[in-house]
Structure formats: structure tokens, C-alpha cells
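1. how would this look folded up:
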Amino acid sequence: MNSEKLSFGESIRIFGKALKISMKAKTLPSYIVTLLGFPMAFIPTLIAYAIRSFSDGVQSLYGAGTAAIVNVLGMFVLLSCAYILQLTWNTVRNFYAKADALKILRYMKERILRCTCDVKYKYIENHDDFKQRIRFAETQAGERVAESMTMIIMLIQNIITFVSIIIVLLEIDVWVVVILIAACTPAVVMAYYFKDEEYISKTKWIYESLMAAAYYFESTWSNSINEVRFFGLYPWLKGKYRGMMNRYLVKKNKMTAKHTFFNALADLLRNGVYIAVLLITVRRIFENPSMGIGAFMLVFTMAGQLQNVTASIFVAAAQFASDVRYMQDFFYLDTLEYEKRDADAEPFESFDIGFENVSFSYPNTEREVLHNLNVRIREGEKVAIVGENGSGKSTFVSLLCALYEPDSGKITMGGEDIHINLSRTRKTLSAIFQDFAHYEATIRENITVSDGKRDTSEAQLLELAGRVSSLEVISEQPDGLDEIVGSFSPTGNNLSGGQWQKIAITRCAYRENANIMVLDEPTAALDPLAEAELYRNFASLTGERTTILISHRLGITSLVDRILVFDNGRIVEDGNHKTLMAQGRLYAKMYKAQAQWYN
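-> Next up is the predicted model:
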């Protein structure tokens, strides 16, 4: 969202990029309709001529013979056909314009989705106001890019119509043309000013718009609806929503009132001039009766059209100047830093993990979450990471998964920096995060999506599910692995939190060539029996893989080779369960605090 004025050259460059995108959506029939639009731009002029001839013919019917009547009827049929052709053409053109716009909008949505999935993760944390910018691109800028092709074609066609109407009206009186065009000037100036003001306003009001949307979705989103209903939070959320919307509407209504007032003045001027032009035409006919009533009908028909098409041309030019700034905001997506992907990358051959003097702060914050961290995890080692909330555990995992780059220091696998080839790093890893996904799909897809290239039979999937404690979830479903689950399931079949977590664990284990497993709170949503079963199957789940496990429930720590205790962004203890309990420090206190509730 840029408040600086663009140069003419930069505007043309941006508009050219938009046209390339817009042209991608056009099919052969759409191109044919577009090309036919250029000769069809002469239709208004031909209709005006037909009206003039028809009017003159009707005027001359008194005392005329059969031939004159036949001629007038022929003109009437021709005029009717012209109107039908124009109506048909407008219908077809509008159909293809809407179809093209929908295709381009689909492309825009896919482009924004790809951006969100491929940009460096710092943007997800709202670096460079990414969330506001992506929202603006989605709701405002993308539509302007989609309409760019239609806008330029309509502008050219309007220019053709404009020139043809001027040529016709010059036959009546040159002042008719001059006055009609001059009367459009105020509307054109205001259109340019208003479009510029509208853009600046929308960029300034994006915060209110985002917050209003956030409060609205909090009231309706399935993740929060139970709490909203139970605590009766609707009045509070409505107040928050209304407060933000009122701030937005006060500003919007003030601007709208100003625009409406000045547009009304411009329309009043245009209508007054229209009447003046008709009076000029009457005077010309009075001076030269041979012009006939057809001349009046010609001006009556074309004066309004000239005003409309003149306004359309200059308003389109103003729209162009405004829309280019929206387009620039969309193409902001091209300026971001993207992760480099390598589809042919192979996993690491050595799986030793090293953190060397690693420090990290989240984007837009000064607080250092990890401080000069040094740790090495050997291949095949099972490591639990424990600590209080906010101690840096999940940040450690995010850095290991290469979602973020450290501010200083280096993270390695087999001695190689994990950020040199992100695809290689992520093919070596499999992970389940705290906020694991619930995909609106079949259970089979929810599992196999983690390794799309792997070909697995149903028996193999069920065998894996048995090893990671999710077989019961699958067996309970009417269609087994092919049961569609989620909030929008056709049968209303949404899994419980614990069931979803079991599926997420299975998805993590399904990744075939991942020799490092990262499990961030894998038992958070499980009941005690399911948690105990996971502990029993832990060796089967992880196999010989290097395993990094984060858990606030310390019962599982007795199953791992090593425990790293985090406190305030540092590793303060490192050892196995027996050693750390003997030391009697933070880990021992945490373990005893939990154990007392089970004794």
C-alpha cells in the first residue's frame, strides 16, 4: 500500500503486467467477441442515422404514395434490427466479460494462496505488514488486475464511438460538440480526484476493515463458537465489531456525502447543457428548414450518448490512474522473499543435528526468544524438550524445520546448513505441530497428504494406523479410510480433538523417507488411555528415526534417551530422566509437581 505517486513509465509497466495476466483467461470465443466489439462501436452512430432517416421519412408521409410508406417501414425494420443487434451484442459481451473476470479472479486467489504458502515464514508473522497487504491484495487489488483487459478494450471501443459521434454532430453545429465535451470536464476532474482519494482512504482504513472482519469471524468461527455461546460473548463481540465498523462508516459516509454532492452538481451542469444543445439545434433547423425534424432527433439521440461516452473515456483514464496503484499493491507479492524449492532434492544422508551459537527474535519484536543456543543431537537419538510456557521450545522446533532463519548462528544437518536447500531439509523431516491441520477431505487423504509420491495399499495404511494408535478412529467410520471428515462433511462427521490428533500423528509417521521426526505436543488432545497407548507404541512409532519431542506432560520423558530443559531461551539442563531427577533442579521440580497429582 503505497502513498507515493507513480511515474507514467512505471504506470505503463505495471498495467502491462496486468494485461498479460488478464489475457491468460481469454478463450478463443472471448477473443472473437472482443474483436467484434470494435466494429460494434459504430452501432450507436448507425442507430442515430437510422432514427434521423426514419423521422424525416415519417415527416414526409403526408400526401406521399405507397413507395414512401414502404420506405419508412423499411427504415423502421432496419432500426429495430439495429436495436436487437445492439442488445444481443451487449448480452454476449457481458457474459464473456463476467466469465473472463471469474477465471482471472480464480488465478488471483491461487496466486495469493501460493504466495502465502511459499513466502519466507517471517511474513506469516506479519513482517512488512504482510497480513494487511495480502488482505488488501485479495479484497481490492486483485479485482483491478482482473478487470484491466476489459477496461482497456472498453476504452478503445468508447474512443471509436466518441470519434464517430463527433463526426456526425459536426454536421449540425461545431458548438454542439464543443459545449457537450466542455460540460464533461468537471465530472472528469472530480472522477480523477475521487478515485485517488478513494485509494488513499482504503489503504488508511485497512486496519478498521481487518479488525471488523476478525470480530465477525470470532462470532461465527467453529473454533470459537462454543465459547462465544457459553459465555454469552455475542454482545461483547458485537460491540467490538460495531465499534470498528462505526469508525469505518463515519469516514466512509463523510467521503461518500462529499462525492455525491459534487457529482450532483456535475450532473446538473450536464443536463443543463443538454437542453442548451437542443435549443441550438432548434435554432439551426429554424434557420435551415431543409434539415428537417430528423436533425433534431439525431442530436436528441446522440448528445446524451456523446456526453456519456466522453465521461466514460475520461473516467476510464482516471480509473486507470487509480487502478494502477491497486495493481502495484497486487504485484507487491512479486517483490517478497520466497523460499527456494527443489522438487528433485534428496534427503540428507547424515542426520546429526547441530545448533551453533543460534539466537533468534520474531519479526517486528526486539525480544530475543533464543539466546546463543549450542546443542548437538546425534543420529537416531530420542530427545525430549521440556520447559515452561514461553521458554523457547516451539521456537527451537520452528527453526529446526527451517520455517525461520536464525538472526545469528547456524543450524546444520550432517554438517550442512539446513537453509542452503530447504526442500532437502524438509524431505528429511516429518513433523506434527501444536496447531495441526484438520483437512476437509477423506481420512485417507488426511494421512497420505504428507507424502503424495508414496504409493501405499490400504492394508499398509491400516497397519501403520495400528502402530500409531489411530486404527480405532478409522474402524469407527462408516467408509473407513474413505470417510469424508471435517466441519463441512456431507454427513456432518467431524472428528473430536483427540481423534484429529491421532490422524495427525499418523500423517507424520506416513512420511516415508523422513529420518527425523518432530513431535510438538503430540498428546495434548489425547485422553489418558490414548496417551498411555502412545507411550507403549512410542518405539514402534519412531523406529530408528531421530526424534525431537516437545511435551508439557513429562510422563513420556522416561522413554527418551535425553532431555533438554529450556528456560528463558536457554538450555539449562541436559541429560536423561534419572540424571536430571538426581540433580533436583528445574526438571525435577516440574516432574514432581505433575507426579503429585497421580499419587
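2. going forward, measure contacts between C-alpha atoms and count neighbours the same way
-> Will do.
3. check contacts around the residue nearest the centre of the chain.
-> Centroid check for the chain by Cα atoms, centre = their mean gives E138 as the closest residue, at 3.9 Å. By Cα atoms under 8 Å, 6 or more residues apart in numbering, E138 lies in contact with M108, K109, I112.
4. recalculate using a threshold of 10 Å.
-> Contact partners of E138, counting by Cα atoms under 10 Å, 6 or more residues apart in numbering, are L105, M108, K109, R111, I112, L113, Q132, F330.
5. kindly tell me how buried the fifth one is, as a neighbour count.
-> Number of residues near I112 (other Cα atoms under 10 Å) recorded here: 19.
6. how about it, what does it touch?
-> Counting by Cα under 10 Å, 6+ apart, I112 touches R106, D118, I134, R135, A137, E138, G142, F330, L333.
7. which among these end up buried?
-> When the contacts of I112 are checked for burial by 16 or more other Cα atoms under 10 Å, the buried set is I134, A137, E138, G142, F330, L333.
8. among those residues, which one lies nearest to K502?
-> Proximity of the buried ones among the contacts of I112 to K502 (Cα to Cα) peaks at I134, which lies at 33.1 Å.
9. I'd say the closest one and D329 touch.
-> Yes: the criterion here is Cα atoms under 10 Å, and I134 meets it with D329 at 8.9 Å.
10. overlap of the contact sets of the two?
-> Both I134 and D329 are contacted by Q140, A141, under the criterion Cα under 10 Å, 6+ apart.
11. now Q499. Nearest residue, chain neighbours left out?
-> Leaving out its chain neighbours, the residue that sits closest to Q499 by Cα to Cα, 6 or more residues apart in numbering is V473, at 6.4 Å.
12. and the helix or strand containing that neighbour, what other elements does it pack with?
-> Taking DSSP states H and E as the criterion, V473 maps to helix 471-475. If you count contacts as 3 or more Cα pairs under 10 Å, 6 or more residues apart in numbering; DSSP states H and E, helix 471-475 packs onto helix 443-448, helix 458-467, helix 497-510.
13. same thing but at 8 Å, please
-> Using 3 or more Cα pairs under 8 Å, 6 or more residues apart in numbering; DSSP states H and E, the elements in contact with helix 471-475 are helix 458-467.
14. list the buried residues of the helix it packs on.
-> By 16+ other Cα under 10 Å, the buried positions in helix 458-467 come out as L461, L462, L464, A465, G466, R467.
15. here is the second sequence; please produce its structure so I can put it next to the first one:
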Amino acid sequence: MNEMNIVNTLVKKVVQPTISVSKGITLLFNYAWRSGAWVTLVTISSAMLLGFITVGEVWFIGVFVDHVADILNYQSDLFSYSTFMSILSWIAFLIGIRLVGHGIKYVHQWTQTNMREGMTRNIQTDLYSKATKVPLSQYEKPSFYNKLDRANSGMGEDLSALLFYILSVVGALITIGGLIVITAKGHLLIPIIIMAFGFPIILLKNKYTEEAYDLDVNQTEKRRRTAYYLNLLTSRDAAKEIRIFGIGPLFSSRWRNIYEDVRSQTIRLNVKHKLKLGSVELLHVASFGFCLFLLIGSIANGHVSIGSFVAITYAILQMQDRWFWCIRWIGLIHEEHIGFNRDLVSFLTLTGEADNDNTVSTNLPLPNCSLLSRPHHISAENVSYMYPGEKSLALRYIHLDIKPGEKVALLGENGAGKSTLVQLLLGLYQPTEGSIRYDGINLRQIEPQSLWKQVSAVFQDFAQYHVSAKENIGLGCIEQWQNLQKIRQAAASGGASSFIEQWPAGYETILGPTFGGDDLSGGQWQKIAISRGFMRDASFLILDEPTAALDPKAEAEVYQRFLEMAGGRTTLMISHRIGFARLADRIIVMKAGQIVESGSHEDLIQRKGEYSELLKVQSKWYQ
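-> Below you'll find the predicted structure:
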């Protein structure tokens, strides 16, 4: 039993961290190589050469001092031509070594800058690519935002810094290896003492790094809250309410309290670390005096020359300095690798389905089916859905059947579950229970991209892109996003052409104030979003309450145009206002996450159920 415990401890403490570090370093150098093969090779080579040059300088100084001492001891004419030229040649050679070192140093710094920019670009590309591919359900989890925040917090620069720390340690170890040989000539204990006094510092730094990382993780949500309150206080969206309701001081106070809490915790840990580290570093400094004592004993015994004494003294100083920086870099490597491995790598390896606690495990194969471009028979069989972290179902046992080319209106009060059902039908969420099928194929088996290319949707929480009007609409079909003729047609269908074509710059007008563009009203932004939805020749069209900011007449016109353009395509229109519903082939009414009625306008009126009640309530506002 004890042997098993020892094995488990070794695996946990040694094997697993070693595997983790090796994987991390492999990925790290992969990012470096992608930033430029030659840049990577030159950066690594220059770091190693700088280590050798330092050793060469120390060795050469000793030889030079011995040479000058020989001249002083055996030649009376120090300023003779031959003696002067001999000394000058040694000085020139020493200057040459230093010039070469400086040249390599500047090359190393230049390649570092290039590599840093390249690595930052590649890391951010992978990070944002991953963020656009994780299941939409991840965005319902606070833990996901914590992971994203930690992965995104300067990770591009931090990762390139991690590589440079590793290269710096490699260069420092090369230097230390050469200096060990030089200092050992003074006394064998000298390099041992210098190295030994550094290990307690490494252990202490690593312990502090773990504690600092744990604290940082615990503070992630607090930092996100400070960023949130700061954004509220400085953003345009909240500016009016903050002034009207006088809530600026409240948010400012909350920001300050959280900030001070984070700050005080960080300072306490830092002070605790500095006190311990300072006492250990005193021993490291004291070791220099002990090394000098051993060296003086060696010179007194005639074991070293005056040149060697100078070189070894200089080597001791250099070795202590390099070992100190090596220790510091090792601590930073540990710190950055923890962040790299636990934050960035863990985010990049998110699988989505594994993170969805509400997803029922299944033996279905991976998505590999592609849908043909045609209207589809869409069905939901006993579908339920629970949002991550919630305890109650948002949808309950939904049974739905939409025939190819059918025009369906989905109605219900706010919170009835309409938009959640749409997200499931689009494959943006996966059901907690039940299945959604296209032409009899389980949606889990369908390649998502093949589905999304055939869908055009306008959501109630549509995006406002602060780019040109042409791009705002063209983004609805990325393959045609610069086709101005198609963009004009979509704008006319969505009702946006009426105001875009009145602007001096027309479709080239930048929208939104972020980059000095025109700000739009809520209704204009909605018409832009609806026009974007008309860009794609999709087999499945969805309008998910995008007309809330439009007046009833404009809303009716949008739905009328929408149905006219739909032709024989499957269409789903969602709203809590029911005036447009009679235009549909079938009306589905939802309440509290369930479908409670389904039929035509006339059928549902005769039933005098939920639809009839909604119609009566809403009609009162127009009487």
C-alpha cells in the first residue's frame, strides 16, 4: 500500500507536471515557429551565443591581466613599441569581443520584437477563433467568461515573454556552466556555494507563484466586476440613465470597494513573500564574502595567478548575477507557464459538449452529415432544455413538426421560451432531453456549418456593427458581402434603403459613433439588421422579434415583405405581438416553456384559448 502511495505521489508530483510542461513547451515553440522559422532560429542561436561570449570575456580578462603582469615583471620598458603593440592588440581583441556581443544582443532584441508580434497575432487568432466556435450555451456560464477573461488577459505578450524567459535561462546556464569551470580553479567549493544558496530562493519563488496564481484565479470575477462598473461609468450606452437617475456615485463606490479589496489581498501576499525572500537573499549575498575568503586562501597558497584571481573574482560576481537572474527567470517561467497551461491551453481545448452539464450523453457519431440546399422537414421530439447553472427547465417536452415550405408564426409572452426554441432549432444549443431532426437526421449528426449556410435569421438582440452600411448588410452573406447590387436589393427588402440612399456617402457611410460614424435610431438599426437577414438565399428563414422598435405599420410591412420573399422556403416568425400571425399557414402558441396551442388563426379563435386571450388583451390597446 505504501509503495502504491509512493508511486501515486511520484506520478502526481513529477510525471504529470513533467508531461504538462513538455506539452506546454512544445506548443510554445510551435507558436514561435509559426511566427517565422528564421526569426525563431536566429533568436535561439543569438541567446546561446550571448551565453558563450560572456564566458569568453571573463576568461580573456584573466589571460590579459596575466599577460600585463608578465610584462611588468620581466620587461623594464613598458612603453617600447613591441610591448605597446602587444598590449594594444590584446585590448583591440577584447573590444572586438564586446562589439560582437553588442551586435548579437541587438540582433537578439530585434528578432524578439518580431517574434513577439508574430506570436501575439497567432495566439489571438486561435483564441478568437475558438471563442467563435464554442457552443452558444457556454456563453450562459459565468465560469466561461472567467476562462475567457483569463485566457485573453495579455496572453499574447505573456506567452512570448515565457519563451524569452526560457531562452534567457538557456543562455544564463551556458554562461554559468563556463563560469563554474573558471571559479572551480580558485576552489572547488566556490561554484557549489554559489549554486547551493540559490535553490532555496527557487523553491520560495515557486511557492509564491502558486499562491499568487490561486489568488489571481479567486479574484477573476472581482476584476471582471470592476471592469463592468468602469465600463458602465464610461460607456455611452449607460450615460443617460447614470445622469438622470444619479447612480454614478453608487457604481463608483462599488468599483472602488471591489478594487480596494483586490488591491489589499494582493499587497498582503506580496509583503509576506518579500519578507521571506529578503531573508533568504541575504544568505545569497553573504555567500560572496565566503567565496572571496576561499579565493584569497588559494592565492596565498600560490594556487592561482594574479590574472586568475582577477578573472575568478569577476567570474564570481558574474556567476552570482547570472544565477540570480536565472532564478528570477525560472520563477517567471513557472508563473507564466501556470497561466499559459491553466488559462490559455485549457480555453483552447474546450470541447463544449463536455462542458455542458445539461447535455445528455449519447452514442451518436460525430457530426458528418451535410444538408442539401432545399426546404427541410423539421421536427422536435420531446425536447426539453435547461440553461447551464439553472435548476428548472426553460423548455418542457416540446413536440413540433414543420413541413417543408411551411410558414409558421411562433407566439407567446416574453419569457415563454420562443427564442430558446429557435436557438435549439438552429443547433446553437443542444437539447437537454429529446432530439431535433432535419429530414429525419438527428441534428447532432449534422455538420453545423452545412446547416448554418442554409439559414438566415434576424434576432431580437441583433448586432450593431460599427462599419459601413454596405458591410453591415453584406455580412449577412459573407460570400457576397461586397456585391453592391445584392446589398441594395436586401436593403430595399428590409426597408433600410429609404434612409441609406439619402446619406451623402450612401452605402459607404460608417455607422455608429465609435469611429466617428452616423448614429442611428433603434428603428433604423433594426431595419439594417433585417436587411442583413435578406442577404442570404436560405432554405430556412427566421425572424426572431426583430421589429420591437418599429411601429405596428412598419412591423406589418416587414413581415409582409418577409413572407413575399420567402416564396417556397420554410419560414418561422417569432413575436409577442400577434397582429401579423394571420399571415402564417400555422400559428404555434407557447407559454411557460411549453407549446399550448397550434392551428390556424380561425381555429385558435374558435378554441377561445391562450391565443384568443392574447388577441383580446393586445386589441384593447388599439381601441
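16. which position in structure 1 pairs with H273 of structure 2?
-> Using TM-score structural alignment, the partner of H273 of structure 2 in structure 1 is H259.
17. E117 of structure 2 now?
-> In structure 1, the residue matched to E117 of structure 2 (TM-score structural alignment) is L102.
18. for A146 of structure 1, see how far away that match is.
-> In this view, L102 of structure 1 and A146 of structure 1 are 8 Å apart by Cα to Cα, to the nearest Å.
19. pick out whichever of those two has more residues nearby.
-> Remark: of L102 of structure 1 and A146, A146 carries more neighbours, 26 against 15, as counted by other Cα under 10 Å.
20. surely that one and I104 touch.
-> Yes: taking contacts as Cα atoms under 8 Å, A146 of structure 1 lies within contact range of I104: 5.3 Å.
21. where does the residue of structure 1 most remote from its centre land in three-state SS?
-> When distances to the mean C-alpha position of structure 1 are computed (Cα atoms, centre = their mean), the maximum falls on G63, with 69.9 Å. Using DSSP: H, G, I helix; E, B strand; the rest coil, the structure places G63 of structure 1 in coil.
22. and R376 of structure 1, that one's in a helix?
-> No: counting by three-state DSSP, one finds R376 of structure 1 to be strand, located in no helix.
23. for it, what are its contacts?
-> D352, I353, G354, F355.
24. buried among these? Need that as a selection in PyMOL.
-> Selecting only the buried entries of the contacts of R376 of structure 1 in PyMOL, with 16+ other Cα under 10 Å as the criterion:
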select buried, resi 352+353+354+355
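25. tell me the residues of structure 2 aligned with the helix holding V473 of structure 1.
-> Under TM-score structural alignment, the match for helix 471-475 of structure 1 is residues 497-501.
26. for that stretch, buried residues please.
-> Here stretch 497-501 of structure 2 shows S497, I500 as buried, counting by 16+ other Cα under 10 Å.
27. so what's the residue mapped onto V72 of structure 1 from structure 2 closest to, chain neighbours aside?
-> When structure 2 is aligned by TM-score structural alignment, the residue opposite V72 of structure 1 is I87. Nearest non-adjacent residue to I87 of structure 2, counting by Cα to Cα, 6+ apart: V68, 7.4 Å away.
28. before we move on, what SS does the one you found have?
-> When classified by three-state DSSP, V68 of structure 2 comes out as helix.
29. out of the buried ones among the contacts of I112 of structure 1, list just those in helices.
-> The helices, defined by DSSP state H, take in I134, G142, F330 from the buried ones among the contacts of I112 of structure 1.
30. among these, which one sits closest to S487 of structure 1?
-> Relative to S487 of structure 1, the closest of these is I134; by Cα to Cα it sits at 25.6 Å.
31. check contacts around the closest one.
-> Neighbours of I134 of structure 1 in contact, by Cα under 8 Å, 6+ apart: I112.
32. now check structure 1 for the residue matching Y314 of structure 2.
-> In structure 1, Y314 of structure 2 lines up with T301, judged by TM-score structural alignment.
33. what helix or strand does its match sit in?
-> Per DSSP H and E, T301 of structure 1 falls inside helix 292-331.
34. quick one on the thing from earlier: S30 of structure 1: which of the buried ones among the contacts of I112 of structure 1 is nearest?
-> Among the buried ones among the contacts of I112 of structure 1, and counting by Cα to Cα, the member closest to S30 of structure 1 is G142, at 20.7 Å.
35. go ahead and confirm that closest one touches M108.
-> Yes: using Cα under 8 Å, G142 of structure 1 is in contact with M108, at 6.0 Å.
36. tell me the one of the contacts of E138 of structure 1 nearest F538 of structure 1?
-> Nearest to F538 of structure 1 among these, with distances taken as Cα to Cα, is L113, at 35.9 Å.
37. quick one: map that closest one onto structure 2.
-> So L113 of structure 1 corresponds to Y128, using TM-score structural alignment.
38. which ones are touching that match?
-> Counting by Cα under 8 Å, 6+ apart, Y128 of structure 2 touches no other residue.
39. measure it to M4 of structure 2 for me?
-> From Y128 of structure 2 to M4 of structure 2 the distance is 43 Å (Cα to Cα).
40. which stretch of helix or strand covers E573 of structure 1?
-> strand 570-575.
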